[in-house]
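Participant: Take this sequence and fold it.
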Amino acid sequence: MSEVNLQQSRCVVLVGMPGSGKTTVGRELAKRLGLRFVDSDHEIEVRTGVKIPTIFEIEGEDGFRRRETQTLDELTTESDMVLATGGGAVINPINRNLLSGRGVVVYLNVPPHVLWERTRHDKTRPLLQVPDPKGRLQQLYVVRDPLYREVAHIIVEGGRGTPHAMVRLIEKELHDLCAH
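Facilitator: Predicted coordinates:
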C-alpha cells in the first residue's frame, strides 16, 4: 500500500476492475463528502467527442491509454473531488505515480466472479468484447490486482453489500486515515 501525504488536495481517487462500482460508489461518496464527482472515462469522451469503444477502434488501446494519462494528469491537479478512474488506469506507471501522489486512493476490490455477473451483458467495455470475457476478467484481475494494491491508501473489499454500505466504509477509512 502507498504512503499517504495528508498535505494532498482533497482528491479521493477510486480504482478497481471494470464493474467494481467506481462510478456508482463515487457518485454517492462525492455527495456524502460534499465534493464534485468526475469519471475519467466520461471526461475522455467529453474531450474527444466520441465514446471509448470508438477511441479503441480508431486508435487502439495505446491511443486510448495516452489520452487517459493526459486526462488523469490534468484532473489530479484539481481538488475537492472524487475521481473514478478507468479499470486499466493503473497499468501505466506514470498514472500510478499521479494517482498515489496527488490523491487518496481507494481500491474497490471485487472478486472476478462478481465482476462477471455485473458486466456480462455490458457491450460498452472494449476489453471484454472477446470470445471468453469471463476468462479475460480473471486474467485482467491477476495482472491488475497487485497494481491497485500498490497505489491504494485504502482497500475496500467489495462484492457484498450495497454501494451505500461501501460508501460508509470508505468514509470511516478516510476519517481514520486523516486522524493519524
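
Participant: Every contact and neighbour count from this point should use C-alpha atoms.
Facilitator: Noted.

Participant: does residue 14 count as helix, strand or coil?
Facilitator: Assigned by DSSP: H, G, I helix; E, B strand; the rest coil, the conformation of residue 14 is strand.

Participant: so what's it up against?
Facilitator: For residue 14, the contacting residues are 22, 26, 82-85, 105-108, by C-alpha atoms under 8 Å, 6 or more residues apart in numbering.

Participant: swap in residue 175?
Facilitator: Contacts of residue 175 (C-alpha under 8 Å, 6+ apart): none.

Participant: Which of the helices or strands spans it?
Facilitator: For residue 175, the element it lies in under DSSP states H and E is helix 163-179.

Participant: Buried residues in that helix, which are they?
Facilitator: 163, 166-167, 170, 173-174 (16 or more other C-alpha atoms under 10 Å).

Participant: Could you list which of the contacts of residue 14 belong to strands?
Facilitator: Counting by DSSP state E, the contacts of residue 14 place 82-84, 105-108 in strands.

Participant: Now tabulate those in CSV and tack on neighbour count.
Facilitator: Conversion of those to CSV gives the following (neighbours: other C-alpha atoms under 10 Å):
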residue, neighbour count
82, 30
83, 29
84, 26
105, 30
106, 25
107, 27
108, 26
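
Participant: Present the residues you listed as CSV; the columns should include distance to residue 4.
Facilitator: Formatted as CSV, the ones in strands among the contacts of residue 14 follow (distance: C-alpha to C-alpha, whole Å):
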residue, distance to residue 4
82, 16
83, 17
84, 18
105, 9
106, 11
107, 14
108, 17
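
Participant: Count the residues that sit near residue 72.
Facilitator: Using other C-alpha atoms under 10 Å, residue 72 has 21 neighbouring residues.

Participant: one more to put side by side:
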Amino acid sequence: MPANKTASNVVLIGMPGSGKSTVGVLLAKRLGLGFIDTDLLIQQEAGRTLQDIVDGDGYQALRRIEEQVLLRLEVQRQVISTGGSAVYSEAAMQHLKADAVVVFLDIPLGVVLERIGDYSARGISRRPDQSLEDLFTERYELYSRLADVAIDCVGKDHEEVCDAVLVALARARAAR
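Facilitator: This next block holds a predicted model:
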C-alpha cells in the first residue's frame, strides 16, 4: 500500500522488456491520465541516447542523470514509466512514491532475454562485468521491495497486463 493514500500518479518499475512504456500508454488512456517515459526525458536532457551515455560516460553517469531527472519530476495525474535502473536511487524512488502507487511489472529472466535481444544496444545501466542474469537478480530484490503492487506478467499480452494493473489499483483504492 502506498504511503500516500491519495496518490495521483502511477509509477511503473521493472526490467527492460517488461512492457513499462507500452503498458504505461495503455494505462494512461484507460485512466484518463497523462503519460511520461523517463527514459525519453533523460535522452532529451542529455541530448543523446541512453546507449550513447553508457558508452561515453559509463553506467554510473546514466544513473546520476536518471536520478536528477526523477528528483525534478513534479507532476500529478500521470502514469510514469521509469527506466529499469530508477530503483537504484532511494531518494528518487521516495520522491516518486510521495504521490504515486508504484507498480512492478514482473517478468522472468527468460522473457527479458527473449524480448530485449541484444542488450548491449539497449542503454541498460549495468557494470561492464555484470551479466544480464546477475543484473536481473540484483534488481529483482529492489523492484520487489519498492513496489506497492506487483503484477505477474507471465502469459499476458500488454492489454491483459493493463487490465491486471487496473484491478490492482482498484483493490488498493478500496483498501483505503
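
Participant: can you tell me what part of structure 2 the helix holding residue 175 of structure 1 aligns to?
Facilitator: Under TM-score structural alignment, helix 163-179 of structure 1 corresponds to residues 158-174 of structure 2.

Participant: What is the mean deviation of the matching stretch from its aligned residues in structure 1?
Facilitator: Once the two are superposed, stretch 158-174 of structure 2 sits an average of 0.6 Å from its aligned residues in structure 1 (mean C-alpha distance after the TM-score superposition for structure 1).

Participant: got the residue ranges for the strands in structure 1?
Facilitator: Here structure 1 has its strands, by DSSP E, at 11-15, 36-39, 81-84, 104-109, 154-157.

Participant: Let me have those strands in TSV, extended by distance to residue 127 of structure 1.
Facilitator: Converted to TSV, those look like this (distance: least, C-alpha to C-alpha, whole Å):
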stretch	distance to residue 127 of structure 1
strand 11-15	17
strand 36-39	18
strand 81-84	18
strand 104-109	19
strand 154-157	23
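
Participant: I'd like to know which of those is closest to residue 115 of structure 1.
Facilitator: Shortest distance between residue 115 of structure 1 and the strands of structure 1, using C-alpha to C-alpha, is found for strand 104-109: 9.9 Å.

Participant: To residue 90 of structure 1, which of the strands of structure 1 lies closest?
Facilitator: Smallest distance to residue 90 of structure 1 across these (C-alpha to C-alpha): 7.9 Å, for strand 11-15.

Participant: Residue in structure 2 paired with residue 101 of structure 1?
Facilitator: Checking with TM-score structural alignment, residue 101 of structure 1 has residue 98 as its match.

Participant: Go ahead and confirm that match touches residue 7.
Facilitator: Yes. Shown here, residue 98 of structure 2 and residue 7 form a contact pair, counting by C-alpha atoms under 8 Å, at 7.5 Å.

Participant: ok so, going back, specify which member of the ones in strands among the contacts of residue 14 of structure 1 is nearest to residue 53 of structure 1.
Facilitator: Residue 53 of structure 1 has its nearest neighbour among these in residue 84, at 18.1 Å by C-alpha to C-alpha.

Participant: Quick check: the aligned residue in structure 2 for that closest one vs residue 49 of structure 2, distance?
Facilitator: Taking TM-score structural alignment for the superposition, residue 84 of structure 1 sits opposite residue 81 in structure 2. Distance of residue 81 of structure 2 to residue 49 of structure 2, given as C-alpha to C-alpha, to the nearest Å: 17 Å.

Participant: And for residue 157 of structure 2?
Facilitator: Going from residue 157 of structure 2 to residue 49 of structure 2 by C-alpha to C-alpha gives 27 Å.

Participant: rewinding a little: any chance of the buried residues of helix 163-179 of structure 1 in a markdown table, with distance to residue 128 of structure 1 too?
Facilitator: Output for these, formatted as a markdown table (distance: C-alpha to C-alpha, whole Å):
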| residue | distance to residue 128 of structure 1 |
| --- | --- |
| 163 | 23 |
| 166 | 25 |
| 167 | 27 |
| 170 | 28 |
| 173 | 32 |
| 174 | 32 |
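
Participant: between the residues you listed, which is closest to residue 3 of structure 1?
Facilitator: Distances from residue 3 of structure 1 to these, taken by C-alpha to C-alpha, are shortest for residue 174, at 13.5 Å.

Participant: ok, the closest one - contacts?
Facilitator: residue 154.

Participant: one more time with 6 Å, if that's ok
Facilitator: Contact partners of residue 174 of structure 1, counting by C-alpha atoms under 6 Å, 6 or more residues apart in numbering, are absent.

Participant: which helix in structure 1 runs the most residues?
Facilitator: Secondary structure of structure 1 per DSSP state H: the longest helix is helix 52-75.

Participant: in it, what counts as buried?
Facilitator: 52-53, 55-56, 61, 64-65, 67-69, 71-73, 75.

Participant: Tell me the one among those nearest to residue 38 of structure 1.
Facilitator: residue 75 (8.6 Å).
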